[in-house]
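[1] Got a predicted model here, sequence first, then my questions.
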Amino acid sequence: MAQNKNNTDLAELLLQCVGQPDPMLSMLEWLCAQLMEAEVSGQVGAGKSERADSRSGYRCGYRPRRLDTRMGTMYLMVPKIRQGGYIPFFVTERKRSETALIQVVQEESRDSYRLLFQSLKERGLTTPQLIISDANLGLVTAIQEGFPGASWQRCKVHFMRNIPAHIPQKDKKFFAAELKEIWLTPSAESARKRAAEPADKYERCFPKAIRCLEDGLEDSLAFYAFPQLDSRKISSSNMLKRLNKEIRRRTSVVGIFLNEEAYIRLVTTYLMEYAEDWSVSRAYLSEDSIQTLLQAVA
């Protein structure tokens, strides 16, 4: 295959990118386009519109695809090949890396959480009365080992999402509506009675979903043992999710940090503001209720 001459005027390209709202993202988008063209030319054995004896396939247009990167979101025009298809190598490599990362996290989550909890205890954290999380096996095991005696609340939101996973899509909506009523009852006993209703009603239709509900129900009712606290705040990890979402939003605005210290500075400043806000104007626990709770537990 003949090698095409690259007549790109880099100075002109640079000026075009500088004039864009995000110059670095524009340059990355151009680079990805060039890499795709070169990869497709190698796969079909010929360049675009090139006549060659080595040709083994043909292009057939483009398809728009979104690609999220650390620099931002790009919309690439991915070349299409008539036979065999084409996926850019930087997409397949990313998927392969993400799969490997998930495996590493699953294998090491227990040890990672144990180290985290040990670090928190070294900084002064004593055993909490209640810990709220999803049912990640490594995390739950680390909680049991790191904080013996602490109550564990399974996040009801995650739990409510786990159960309908065993139900057909057309039935999810009304089933989820009935599930939600369980955790709106005033006591653990009434919640158990409410949970028995869908269990009896759908046991034959959705046995896996009902088994999931029965296996995890008690862990999702731990918050009822703390009536002095706002159940909306301690029955799920939504507060933490919102906090993390705001951190991601603020760091995304900056985009690229000069160094790790700059990132830590931004996040730490926001967390200090967040803690002060909750301790003064948004606190849902009074000092009296906290003292009463601690005395009752003791």
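    All right, it came through fine.
[2] going forward, measure contacts between C-alpha atoms and count neighbours the same way
    OK.
[3] neighbours of the nearest residue to Met239 once chain neighbours are set aside, just the number please.
    When the adjacent residues along the chain are set aside, Met239 lies closest to Lys233, with 7.0 Å between them (CA to CA, 6 or more residues apart in numbering). Other residues lying near Lys233 total 13 when counted by other CA atoms under 10 Å.
[4] second one coming, line it up with the first:
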Amino acid sequence: MTAPSIIDPTEFLHEQLSQASPDLLRQMLTTFINTLMSADADSVCGAGWGERSEQRTNTRNGYRHRDFDTRAGTIDVAIPKLRNGSYFPDWLLERRRRAERALTTVVATCYLLGVSTRRMEKLVESLGITKLSKSQVSVMAADLDAQVAEFRSRPLDQGPYTFVAADALVLKVREGGRVVNVHALLATGVNADGHREILGLQVTSAEDGAGWLGFFRDLTARGLSGVRLVTSDAHAGLVSAIGATLPGATWQRCRTHYAANLMAATPKASWPWVRALLHSVYDQPDAASVHAQFDRVLDAVADKLPKVSEHLDTARADVLAFTSFPKELWRQIWSNNPSERLNREIRRRTDVVGIFPDRDSLIRLVGAVLAEQHDEWVEGRRYLGLEVLARSRVTAVPDTTGDSSEEVTSTDTIPALSA
């Protein structure tokens, strides 16, 4: 096989498309790569293929064939040989490693999903790749482990992280010959530039206070700072860990989780109208209206449902913590719903596995998903505007203009300072 030094793109493309064979992309890729290598070899020789020139410094001496694994399949590339010295296309091939980096990711993902080596070989053969060894799979997995470990331990130096959301997912792992539930503790935050970040991932045996305390201590040790609000469910260990590691941060009880808790305390026949009353609280235009409507809800249920009224009154400060921040942010901070898409993506991958063989494989898969999502968030549009973030970081001060001891919210301090 010889690699021509030039091709007519129009004629070549028309010829290939007219054939419309199943290997069209592979054939076209082979031709283009061989043409590029031929042109590169011509520049090394100082003259074109078959051309007589005084500037020639070397001559061709045939070709040596190498298999090159690509996403289009394994192709046969013809590397030009020289009479003096050697030519190797470092811009295309890595010595003793010819697989594309993208292909490495695909095969590593198959490994993560629990696909056996035999099934994986069939999979890559269907993609046109002819060989895959167990050692290659092990190297790919180790490479991915290193990337995930680096991501999980990176410094959190893009703060202050004004808003943080914490959640946990229950997954199944095989340990000691039996299947047990473990908890993947997750935290996301909004950095100083207004972008969301994946802050951390840890896997614990139980979602208890010790697990959450260790998790948040790790986050603060890596640089988590400037937190004004943490949104989560009402897990006692989680709330205690927030208070112990993030002094000055307010806790917002997720409105979605709270609605589920309130439903459990409400008679089934009464839940539709209680739910409607609860939702009316969040539909108010400003903080004062939210608190006034909450009072009306308490009055509406006090006589008929005293236990529901007590439940609401006890949770009031935690459920309405979002009202201390600008109205533009309420939908992003009053619940963990913005993180549901992330949770669904994790579940989509982990459901394929079902039961993980060990914790390392769980961390490898979930960590890879989180690292991928983190990159998308950082490279995408801002989650929150810089101006509203700046207003959110203004410290609330006591209102000394009257007899009331209520505090002025962060949005109200700006005109007071300028007065």
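    Everything's here; your move. It should be emphasised that the depicted structure is a prediction, and the values quoted were computed from it without experimental measurement.
[5] if we can go back for a sec, which SSE is the aligned residue in structure 2 for the residue nearest to Met239 of structure 1 in?
    Taking TM-score structural alignment, Lys233 of structure 1 has Gln332 as its aligned residue in structure 2. Counting by DSSP states H and E, the element that carries Gln332 of structure 2 is helix 330-333.
[6] what do you get for Arg347 of structure 2?
    Counting by DSSP H and E, the secondary-structure element that holds Arg347 of structure 2 is helix 340-353.
[7] average gap between that helix and structure 1?
    Compared with structure 1 after fitting, helix 340-353 of structure 2 has a mean deviation of 2.2 Å; criterion: mean CA distance after the TM-score superposition for structure 1.
[8] what residues are up against Trp271 of structure 2?
    Contacts for Trp271 of structure 2 were tallied using CA atoms under 8 Å, 6 or more residues apart in numbering; they are Met263.
[9] Which residue in structure 1 aligns with it?
    Using TM-score structural alignment, the partner of Trp271 of structure 2 in structure 1 is Lys172.
[10] compared with structure 2, how much does the one helix or strand its match maps to deviate?
    Element membership of Lys172 of structure 1, judged by DSSP H and E, is helix 169-180. Once the two are superposed, helix 169-180 of structure 1 sits an average of 1.2 Å from its aligned residues in structure 2 (mean CA distance after the TM-score superposition for structure 1).
[11] Surely Leu365 of structure 2 touches Cys110?
    No. Contact status for Leu365 of structure 2 versus Cys110: not in contact, 10.4 Å apart, counting by CA atoms under 8 Å.
[12] one step back: any idea how far Trp30 of structure 1 is from the residue nearest to Met239 of structure 1?
    The spacing between Lys233 of structure 1 and Trp30 of structure 1, counted by CA to CA, to the nearest Å, is 47 Å.
[13] repeat for Ser279 of structure 1
    49 Å.
[14] And the helices in the stretch 151-298 of structure 1?
    156-162, 169-180, 188-202, 207-216, 231-234, 238-254, 260-280, 287-297 (DSSP state H, counting those that start in this stretch).
[15] Next, the buried residues of stretch 234-250 of structure 1.
    234-238, 247 (16 or more other CA atoms under 10 Å).
[16] What lies in contact with that stretch?
    132-134, 153-158, 220-221, 223, 233, 267, 270.
[17] for those residues, which one is nearest Leu116 of structure 1?
    Out of the contacts of stretch 234-250 of structure 1, the one with the shortest distance to Leu116 of structure 1 is Ser133. That distance is 14.7 Å, counting by CA to CA.
[18] do you know how far that closest one is from Cys155 of structure 1?
    With CA to CA as the criterion, Ser133 of structure 1 and Cys155 of structure 1 are 5 Å apart.
[19] Looking at these two, which one has more neighbours?
    Here Ser133 of structure 1 and Cys155 are compared on neighbour count by other CA under 10 Å; more neighbours surround Cys155, at 23 against 19.
[20] What lines up with that one in structure 2?
    Counting by TM-score structural alignment, Cys155 of structure 1 corresponds to Cys254 in structure 2.
[21] residue contacts, its match?
    Applying CA under 8 Å, 6+ apart, one finds that Cys254 of structure 2 lies in contact with 231-234, 319, 334-336.
[22] Try it again at 7 Å.
    Neighbouring residues of Cys254 of structure 2 by CA atoms under 7 Å, 6 or more residues apart in numbering: 231-233, 334-336.
[23] of these, closest to Arg64 of structure 2?
    Nearest to Arg64 of structure 2 among the contacts of Cys254 of structure 2, with distances taken as CA to CA, is Asn336, at 58.5 Å.
[24] Tell me how far the match of Lys233 of structure 1 lies from Ala287 of structure 2.
    Distance, Gln332 of structure 2 to Ala287 of structure 2, by CA to CA: 16 Å.
[25] Go through the host helix or strand of Thr99 of structure 1 and flag the buried ones.
    For Thr99 of structure 1, the element it lies in under DSSP H and E is helix 89-122. Buried positions in helix 89-122 of structure 1, judged by neighbour count with 16+ other CA under 10 Å: 109-110, 113-114, 117.
[26] Since that was my last question, I'll sign off now.
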